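Trainee: Have a look; sequence and predicted model below, questions after that.
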Amino acid sequence: MQFKDPKNNSFASLSPAVWRASTVLFDNFEDFISRKSRQPDGYSYGITGTPTSRQLETRVAELEGAKHCIITPSGQSALMTATMAFIRGGDHMLISDSCYGALKTFSRKWLSQMGVEVEFYPPTIGKNIEELIRPNTRMICLESPGTVTMEMQDIDAITSVAKIHNVKTMMDNTWASPLFFKPLDHGVDLSIEAATKMFGGHSDLLMGTISLNNFDDYDVLRETQSVLGQAVSPDDIFLVLRGIETFELRLREQSKQTQHIARWLEQQPQIETVMYPALESDPGHQIWKQQYSGAGCLFSFTLKEDSDDAIAAFFNTLEVFPIGASWGGTHSLIAYYPAEQQQARHYSPTSKAIIRVSIGLENADTLIADLQKALNAWQHAL
């Protein structure tokens, strides 16, 4: 038996249909032998998607202000797929030192072994990135703010330079999401989102998106997705489609709570620095204020003293905050990044251990009370 998309059917639903398929069937021999011509938007095999996939890609493209979108199995895979689509041996690639760690590791341990010249640059370089561009520079990778240390990048300045030199730009925009910043409107070529975070919103799936305007680049990306086998579960797609329905409501409330908690934390005597661009004290505040319309739910901070015993006491006292490395869901999370990680970087703004916090939808006073107890435990353990 064959299942076809019903036509002229009066059935309608508020919930999207879930199309599961590994194999796409064809009406005749001619359609089958010319199946590759269906790409990048059509259906030729399950890897490149079903109507369920296209529904989410269309929705994300609308949010991003993009003409095209491709979904991948994770935010990490979106970064790698975009890189593999356009980088070849002999190319030069510029990566912000504050970019997602897996992208830096992939570039350093894999791409560099394939003849790619990988260079890390200071996140706050701005227009001076022009000094690093070579004749073979192919791509500039950005993330603003940085995934742990929260440096803001002057996206407008960097993309202006990149356009002059015909260098492609790719930006991880997960922190702000397209609600608070639209990279394509600021000259970025490829906008990456970890849909795992705010789009999904409930810490129960992995997914990434790549949004763009250039059709030729879209064609290359769809082929790359297919060749690398970057297929996405239609059931997870359904969950992201459902999550997007409440995405703006969640993010606005989480942002409001995050700013309240970050401001409180900044006033505590145990704290050395709170890294959050929405704070006036943050070095990237002016760029954030000029280019962004809101702030994400993630921030970091350092304590006045690094002490293993005191840090352990801090984390082991927490009752409301679970310890976990992800973020963006309805549940708050907290994570730890040792001083050695910052000291190993090229351009870290700190050499101290970092505590990173993701604020969810719990009561803000409850979260503050939990942090207060943990700070007191840290103080007593010194």
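Mentor: Right, received. Where do you want to start? Numbering: from 1, shown residues only.
Trainee: going forward, measure contacts and count neighbours with C-alpha atoms only.
Mentor: OK.
Trainee: ok, residue 4 - how many residues close by?
Mentor: Applying other CA atoms under 10 Å, we find 7 residues neighbouring residue 4.
Trainee: One more: the one 4 residues further on?
Mentor: Each residue near residue 8 was counted by other CA under 10 Å, and the total is 6.
Trainee: Could you do the one 3 residues further on as well?
Mentor: Applying other CA under 10 Å, we find 6 residues neighbouring residue 11.
Trainee: Just the element for it, please.
Mentor: Per DSSP states H and E: residue 11 is located in neither a helix nor a strand.
Trainee: That one and residue 17: what is the separation?
Mentor: Residue 11 sits 11 Å away from residue 17, going by CA to CA, to the nearest Å.
Trainee: intersection of neighbour lists for those two?
Mentor: With contacts defined as CA atoms under 8 Å, 6 or more residues apart in numbering, no residue is shared by residue 11 and residue 17.
Trainee: Need the three-state assignment for residue 138.
Mentor: strand (DSSP: H, G, I helix; E, B strand; the rest coil).
Trainee: wait, isn't it in contact with residue 168?
Mentor: Yes - counting by CA atoms under 8 Å, residue 168 is a contact partner of residue 138 at 6.2 Å.
Trainee: Which residue of those two possesses the greater neighbour count?
Mentor: Taking other CA under 10 Å, residue 138 and residue 168 do not tie; residue 138 has more neighbours (22 against 19).
Trainee: Use this one as the comparison:
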Amino acid sequence: MSTPANASLSSLPTGDPARLNDVATALIHHPYQPPGGFETVQPGVHKASTVIFENTAALKTRQWKDKSGYTYGLHGTPTTFTLEERLATLEGGLQTLLVPSGLAAIALVDMALLRSGDEVLIPDNAYGPGKDFARGELAHWGITHRVYNPQDPASLAAQITERTKLVWLEAAGSVTLEFPDLAGLLAVTRAHPQVVSVLDNTWGAGLAFDAFRLGQTPEGEAFGVDVTIHALTKYPSGGGDVLMGAVVTRDATLHHRMKMTHMRLGLGVGANDAELVLRGLPSLAVRYAAHDASTRQIAKWLIERTEISQVLHPALPDSPGHAHWSQTCRAAGGLVSMVFEAQHFTQDRVEAFVDALKLFKIGYSWGGPLSLVMPYELQGMRQYGPLAGKQGTLVRLAIGLERVEDLIADLDQALRVLRA
């Protein structure tokens, strides 16, 4: 005879609420503790809002700022501490803060390091929502911004004033993929001690180049950016199913400033999301190399197509900033963009090409197994460089992990639709 699932409760005397309460308390305060020494490939997942203190002395003395203890879920768990330390290693930094998205990382840096009356300089090819944050929230708070030409360090130097407190860098440029003279831009910022340099390192993923070691002083001392941000949504998670960002530093004072703002804003990430990023990190280098190899092969195929006016990919000799990329980078990631000029193809024809793609799906983001496509209007996209003032459509491809020959065949059939 099978035992009912609720046998333990059904055997209790009826009408004995005290006994029911005894069970409830025993289940919540059960004394059993599993033995230690359980080692697995992936670290355990610790979920918490409340963290238990063994006594009031621990309540008063336990410290979360240096990761020596746990006080509340927002201030860290073994899972988030582990992810932070691994990301610091990936980026070449010493400290990491986790936030709910890449854009949240941008916002955190701006809010922590800028005050009313300050100015931030943003490259022309920066991530669009980051520019929108400056035009909206920062402007409301009395913080001004200006845009500089990322391909010309002199453009940056000409715009820095005593009000300039923050300079953003992007490599490669968002959508248009120009690769800037990072060492030259950083030489400019280093001449102004009040300026903090911040790099959006999402494209490089901590693998394409060393963000904290981009140049060398005459004395042989390595230098790089002060802060990096990284949209972990992309390559580190690798599955297209996580939203998360990171802010990495090597300077304890900068880290503390941002950590206090992080705490006051109540920023946190879910344990299951942290688990997914931790699971993705061991395969990151292999996946990034696969994206890189396939994208280079596709970029070389695209430059032979007469329908396309220009192919933008840092490893191509004719792509803007190629010389800087070749001096700085070990890899080139999984993005390639194509320019269709208006005099050759209308926007409707280009959109027909996009719609005709079968393996490439229309969608934002990148870094996952699925190849993606996204069209952009060229008009007004750039103030500087060869695309400034151009009419037409830019189509960005994010190359996934499919067989590259299948992706090329898909592009080929869609280009036939473009010409039809």
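Mentor: Okay, I see it. Values in this document were obtained by computation on a predicted structure and should not be read as measured data.
Trainee: Superposing both, give me the TM-score.
Mentor: Overlay of the two chains. TM-score (TM-score structural alignment, normalised by the length of the first structure): 0.94; 376 aligned residues with a CA RMSD of 1.8 Å.
Trainee: one step back: overlap of the contact sets of residue 138 and residue 168 of the first structure?
Mentor: By CA under 8 Å, 6+ apart, no residue touches both residue 138 of the first structure and residue 168.
Trainee: Can you show me the helices along the stretch 51-200 of the first structure?
Mentor: 51-64, 75-86, 101-109, 155-164, 177-180 (DSSP state H, counting those that start in this stretch).
Trainee: And the ones you listed: which comes nearest residue 352 of the first structure?
Mentor: Of all the helices of the stretch 51-200 of the first structure, helix 101-109 sits nearest to residue 352 of the first structure, with 17.5 Å by CA to CA.
Trainee: Can you list the helices and strands that that closest one packs against?
Mentor: helix 75-86 (3 or more CA pairs under 8 Å, 6 or more residues apart in numbering; DSSP states H and E).
Trainee: just to revisit the earlier point, please identify which of the helices of the stretch 51-200 of the first structure is closest to residue 345 of the first structure.
Mentor: Short answer: helix 101-109, nearest of those by CA to CA, at 10.4 Å.
Trainee: how much does the closest one stray from the second structure?
Mentor: Mean deviation of helix 101-109 of the first structure relative to the second structure after superposition (mean CA distance after the TM-score superposition for the first structure): 0.6 Å.
Trainee: Now mean neighbour count and distance to residue 356 of the first structure too, for the helices of the stretch 51-200 of the first structure, in a markdown table please.
Mentor: Shown next, in a markdown table, are the helices of the stretch 51-200 of the first structure (neighbours: other CA atoms under 10 Å; distance: least, CA to CA, whole Å):
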| stretch | mean neighbour count | distance to residue 356 of the first structure |
| --- | --- | --- |
| helix 51-64 | 20 | 27 |
| helix 75-86 | 20 | 19 |
| helix 101-109 | 15 | 15 |
| helix 155-164 | 18 | 24 |
| helix 177-180 | 21 | 18 |
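Trainee: In a markdown table, list those helices along with distance to residue 44 of the first structure.
Mentor: Putting these into a markdown table (distance: least, CA to CA, whole Å) gives the following:
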| stretch | distance to residue 44 of the first structure |
| --- | --- |
| helix 51-64 | 12 |
| helix 75-86 | 20 |
| helix 101-109 | 30 |
| helix 155-164 | 35 |
| helix 177-180 | 30 |
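Trainee: The equivalent of residue 32 of the first structure over in the second structure and residue 367 of the second structure, how far apart?
Mentor: Aligned counterpart of residue 32 of the first structure in the second structure: residue 59 (TM-score structural alignment). From residue 59 of the second structure over to residue 367 of the second structure the distance is 42 Å, taken as CA to CA.
Trainee: Over to residue 111 of the second structure?
Mentor: For residue 111 of the second structure relative to residue 367 of the second structure (CA to CA), the value is 28 Å.
Trainee: coming back round to it: give me the element the match of residue 32 of the first structure is part of.
Mentor: Using DSSP H and E, residue 59 of the second structure falls in helix 56-61.
Trainee: Tell me which other helices or strands that helix touches.
Mentor: Packing contacts for helix 56-61 of the second structure, counted by 3+ CA pairs under 8 Å, 6+ apart, involve no helix or strand.
Trainee: Could you give the residue range in the first structure aligned to the lengthiest helix in the second structure?
Mentor: For the second structure, the helix with the greatest residue count under DSSP state H is helix 284-302. Aligning helix 284-302 of the second structure against the first structure (TM-score structural alignment) gives residues 247-265.
Trainee: Check the offset of that stretch from the chain's centre.
Mentor: 18 Å (CA atoms, centre = their mean, to the nearest Å).
Trainee: again, but for stretch 153-169 of the second structure
Mentor: For stretch 153-169 of the second structure, the distance to the chain centre is 24 Å (CA atoms, centre = their mean).
Trainee: picking that back up, more neighbours: residue 59 and residue 367 of the second structure, which one.
Mentor: residue 367 (30 against 13).
Trainee: so that one sits in a strand?
Mentor: No - counting by three-state DSSP, residue 367 of the second structure is located in no strand; its state is coil.
Trainee: That one matches what in the first structure?
Mentor: So, by TM-score structural alignment, residue 367 of the second structure is matched to residue 328.
Trainee: how far away is the closest residue to its match other than its chain neighbours from residue 154 of the first structure?
Mentor: Nearest residue to residue 328 of the first structure in three dimensions, chain neighbours excluded: residue 197, at 4.4 Å (CA to CA, 6 or more residues apart in numbering). Note on residue 197 of the first structure: its distance to residue 154 of the first structure, by CA to CA, is 24 Å.
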